[in-house]
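Visitor: Attaching a predicted model along with its sequence, questions to come.
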Amino acid sequence: MPKRYTEEELIARIFAPIAGPAALGLKDDAALIEASKEPTVATVDMLVAGVHFFADDSPALIAKKALRVNLSDLAAKGATPIGFLLSLALPADWTNDWLRAFASGLSEDAQVYAAPLIGGDTTATPGPLTISIAALGRTPRFVPRTGARPGDAIYVSGTIGDAALGLALRRDPSLAARLSPASRAHLLDRYLLPRPRLDLAPMLRAHANAAMDVSDGLAGDLAKLCRASGVGAVVEATSIPLSDAASELIALSPELFESALTGGDDYEILCTASAWAARPLDVVRIGEIASVAGPPIFLGPDGEPIAFAKPSFSHF
């Protein structure tokens, strides 16, 4: 095996070149962030090979996914990124080439989303590759989960279920083979590469009473929002936006509709609002907040409640 970087070389050659000014060249034990009148928002997500991604996925895409799921949390709070900290536990088979590709993907997204690397840690692990990113942002108005009010409309951005269905295709190649090439590519891409909705942060600050990103499935995440706000919800399942690719796959396997609503990894925005000045075109009303606290009710095409076997993804 070719000689691998030492920890000092790894930091100096791989990560210091992509770090922002607050990282101080990654030569210190801490970053230095300038003070601001706006509150700072912090979030952290950990990704583990075999749980959140496949170990043989492209290292650049793994890096992008790790950063983007954190930026999605910032977006849901109405925040603008200011930087992130990376903790990386590398398994025994890592190589310099893998690490360079990982850093390349990370650098690309750090520039695209104006979220520079400002510090972190590296270590070895006898277990699978593990990535933890803590992202920092600022916002003049933090949008909580706890602000939903009876009578609020419930909205989601984009389309729901694509990533969960993309995972189903990864697990079942025979199912993937039944789809059109364009639909197959769309769903697989949505699983590999989430798109943090930072473009919606200003809209959330201006209009949303409550918001969160959809990471563990629409049904389960709406239940979390309802619990936090002490309310209930009624959702018309036919109003939930699906992509053409998701609709094609569900037509082939109708049981996957439940996976689309409960599987997770959408990283779209779920929010409630009482009024809008101008609602973005890809934010769709799917239901209403109810005054009686309890789990959200999803109504099927026949007007009857849908019972989910497992409302959301859970690690435990």
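Guide: On my side now, so go ahead.

Visitor: can we go C-alpha only for contacts and neighbour counts from here?
Guide: Fine.

Visitor: Could you list every helix and strand in contact with the longest strand along the chain?
Guide: Counting by DSSP state E, the longest strand found in the chain is strand 80-90. Using 3 or more C-alpha pairs under 8 Å, 6 or more residues apart in numbering; DSSP states H and E as the contact test, the elements touching strand 80-90 are helix 59-76, strand 117-124, strand 130-138.

Visitor: out of these, deepest packed?
Guide: helix 59-76 (a mean of 26; mean count of other C-alpha atoms under 10 Å).

Visitor: can you give me the angle it makes with strand 130-138?
Guide: 40 degrees (axes from the mean of the first three to the mean of the last three C-alpha atoms, to 10 degrees).

Visitor: for helix 59-76, packing partners?
Guide: Counting by 3+ C-alpha pairs under 8 Å, 6+ apart, helix 59-76 packs on strand 40-48, strand 80-90, helix 96-112, strand 130-138, helix 181-192, helix 201-207, strand 208-213.

Visitor: Direction-wise, compare that helix with helix 181-192 and give the angle.
Guide: Using the same axes, to 10 degrees: helix 59-76 against helix 181-192 is 70 degrees.

Visitor: tell me the angle helix 59-76 makes with strand 208-213.
Guide: Using the same axes, to 10 degrees: helix 59-76 against strand 208-213 is 160 degrees.

Visitor: Can you pull out the residues in contact with stretch 305-316?
Guide: 216-221, 258, 262-264, 297-300 (C-alpha atoms under 8 Å, 6 or more residues apart in numbering).

Visitor: Below is structure B, check it against A:
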Amino acid sequence: MSKESTLIAALRALAPHPAARGLQDDCAVLDFGGETLVLTHDMMVEGVHWLAGQDMADVAWKLVATNLSDLAAKGADPIGVLLGFTLGDDDTRFLTGLNEALTAFNVPLLGGDTVSANGPRTLGLTALGRATSRSVPDRRGASPGDTLWLTGPVGAAMLGFEALRDRTSADSTAFRRPTPRLPEGRALAPLVTAMMDVSDGLLIDATRMAQASNVTFAITSASVPFPPSLPPERQDDAMRWGDDYELLFTLPSGIEPPISAHCIGTANAPTASPVIVDGAVLHGSLGYTHD
């Protein structure tokens, strides 16, 4: 078990409120008056989530987009964001990218906090949303017999990272400026039995949703969408890499999604392995973890 998993397991004892969803989800879901609020917080660290020397306009965009992706997985409309910011020598480019992201996704900056510190910079963002469906999607709702779906390809962010790292002419947009699937999440929210975004890797995130739902997902690799430029021998890498921010969701058998999506498998009764691919049990690291 990773340090992250160990800490989250310990934190569950401190989070008995129903809005915390047992800390098995990416968001808190809080009934407030006549509304249901959806709240999430993500952090990014220099050298871990972005490359040293990377354009801070792209970092600002990604900070906003990754948090809004959590809201998308709940079918929520963004209300606003709060920024936690470590000051740099010149923050002009960050402000440019932040303005571009806030404008593109039509979400206001509501406040936050700034600090000075030595060492790698750490940035945080809290995103607040309003649920659009009476039943807010959860990781825990999949049942045996459900079908497993993915909104788009995995592996584009991996290729984009490598292009940026190696300074090639290949397109790095998917890594630098992901797009949260907000419209897709709103369309899916009333129908899905479970849903989350793919941030740490398809296989590890599918494992998390399977464990939360007490099922085993049987994935067919030939049905998983990949970028056309991805070499076939790297498909396994792409399923473990992460940062793609597509939506992974389940539907009752016979129900088709109202959006473009790919059926990549089924939910079965639970076994010793939460996820199997092409009938085989998985080995090695399934995706990104904070060790």
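Guide: The structure has been received and is ready for your questions. Computed from a predicted model, the values in this text were never measured in an experiment.

Visitor: Now the TM-score, please.
Guide: Here the superposed chains carry a TM-score of 0.83, computed using TM-score structural alignment, normalised by the length of the second structure; 256 aligned residues with a C-alpha RMSD of 1.7 Å.

Visitor: check the fit of the longest strand of the first structure onto the second structure and give the mean distance.
Guide: Its matched residues in the second structure lie on average 0.6 Å from strand 80-90 of the first structure after superposition (mean C-alpha distance after the TM-score superposition for the first structure).

Visitor: okay, that strand sits on what stretch of the second structure?
Guide: Strand 80-90 of the first structure corresponds to residues 77-87 of the second structure when matched by TM-score structural alignment.

Visitor: What residues sit buried inside that stretch?
Guide: 77-86 (16 or more other C-alpha atoms under 10 Å).

Visitor: returning to what we had before: the longest strand of the first structure: how far from the chain's middle?
Guide: 15 Å (C-alpha atoms, centre = their mean, to the nearest Å).

Visitor: what does stretch 194-205 of the first structure give?
Guide: Centroid displacement of stretch 194-205 of the first structure relative to its chain, using C-alpha atoms, centre = their mean, is 12 Å.

Visitor: so where in the second structure does it end up aligned?
Guide: Residues 178-189 of the second structure are matched to stretch 194-205 of the first structure when aligned by TM-score structural alignment.

Visitor: ok, now stretch 51-71 of the first structure?
Guide: Taking TM-score structural alignment, stretch 51-71 of the first structure hits residues 48-68 over in the second structure.

Visitor: what does the helix or strand hosting residue 9 of the first structure correspond to over in the second structure?
Guide: Assigned by DSSP states H and E, residue 9 of the first structure belongs to helix 7-9. Helix 7-9 of the first structure lines up with nothing in the second structure when matched by TM-score structural alignment.

Visitor: Aligned to residue 166 of the first structure, what sits in the second structure?
Guide: Counting by TM-score structural alignment, residue 166 of the first structure lines up with residue 160 in the second structure.

Visitor: Report the secondary structure state of that match.
Guide: With DSSP: H, G, I helix; E, B strand; the rest coil as the basis, residue 160 of the second structure sits in helix.

Visitor: Am I right that it is in contact with residue 169?
Guide: No: if you go by C-alpha atoms under 8 Å, residue 160 of the second structure and residue 169 don't touch, sitting 10.1 Å apart.

Visitor: counterpart of residue 108 of the second structure in the first structure?
Guide: In the first structure, residue 108 of the second structure lands on residue 116 (TM-score structural alignment).

Visitor: Let me know the secondary structure of residue 55 of the first structure.
Guide: coil.

Visitor: how close does it sit to residue 129 of the first structure?
Guide: Computed as C-alpha to C-alpha, to the nearest Å, the residue 55 of the first structure to residue 129 of the first structure distance reads 8 Å.

Visitor: any shared contact partners between these two?
Guide: residue 49.

Visitor: the more surrounded of those two?
Guide: residue 129 (19 against 14; other C-alpha atoms under 10 Å).

Visitor: Can you tell me what the more buried one aligns to in the second structure?
Guide: Aligned by TM-score structural alignment, residue 129 of the first structure pairs with residue 121 of the second structure.

Visitor: show me what contacts that match?
Guide: 45-46, 86-88.

Visitor: Next: residue 104 of the first structure.
Guide: residue 60.

Visitor: counterpart of it in the second structure?
Guide: Match for residue 104 of the first structure (TM-score structural alignment): residue 96.

Visitor: Next one: that match from residue 40 of the second structure, what distance?
Guide: Counting by C-alpha to C-alpha, the gap from residue 96 of the second structure to residue 40 of the second structure is 23 Å.

Visitor: Could you list the residues in contact with the match of strand 80-90 of the first structure?
Guide: 68, 71, 107-117, 121-132, 182, 186.

Visitor: do that again at 6 Å, thanks
Guide: 107-116, 121, 123-130 (C-alpha atoms under 6 Å, 6 or more residues apart in numbering).

Visitor: now swap in stretch 260-277 of the second structure and tell me
Guide: By C-alpha under 6 Å, 6+ apart, the list of residues contacting stretch 260-277 of the second structure reads 144-151, 207, 210, 214-220, 223-224.

Visitor: give me the number of residues near the counterpart of residue 275 of the second structure in the first structure?
Guide: Under the alignment by TM-score structural alignment, residue 275 of the second structure pairs with residue 296 in the first structure. Neighbour count of residue 296 of the first structure, defined by other C-alpha under 10 Å: 25.

Visitor: Excluding chain neighbours, what is closest to residue 296 of the first structure?
Guide: residue 233 (4.5 Å; C-alpha to C-alpha, 6 or more residues apart in numbering).

Visitor: count of neighbours near that neighbour?
Guide: By other C-alpha under 10 Å, neighbour count at residue 233 of the first structure equals 26.

Visitor: Then residue 49 of the first structure?
Guide: Applying other C-alpha under 10 Å, I find that residue 49 of the first structure has 16 neighbouring residues.

Visitor: That one contacts residue 55, doesn't it?
Guide: Yes: between residue 49 of the first structure and residue 55 a contact is recorded at 5.2 Å, counting by C-alpha atoms under 6 Å.

Visitor: Residue 35 of the first structure - that's part of a strand, no?
Guide: No: per three-state DSSP, residue 35 of the first structure lies outside any strand segment and is coil.

Visitor: if I look at it, how far off is residue 54 of the first structure?
Guide: 39 Å.

Visitor: do residue 174 of the first structure as well
Guide: 18 Å.

Visitor: what's the residue nearest to residue 192 of the second structure when sequence neighbours are not counted in contact with, if anything?
Guide: Closest residue to residue 192 of the second structure apart from its sequence neighbours, by C-alpha to C-alpha, 6+ apart: residue 251 at 5.0 Å. Applying C-alpha under 6 Å, 6+ apart, one finds that residue 251 of the second structure lies in contact with 146-147, 192-193.
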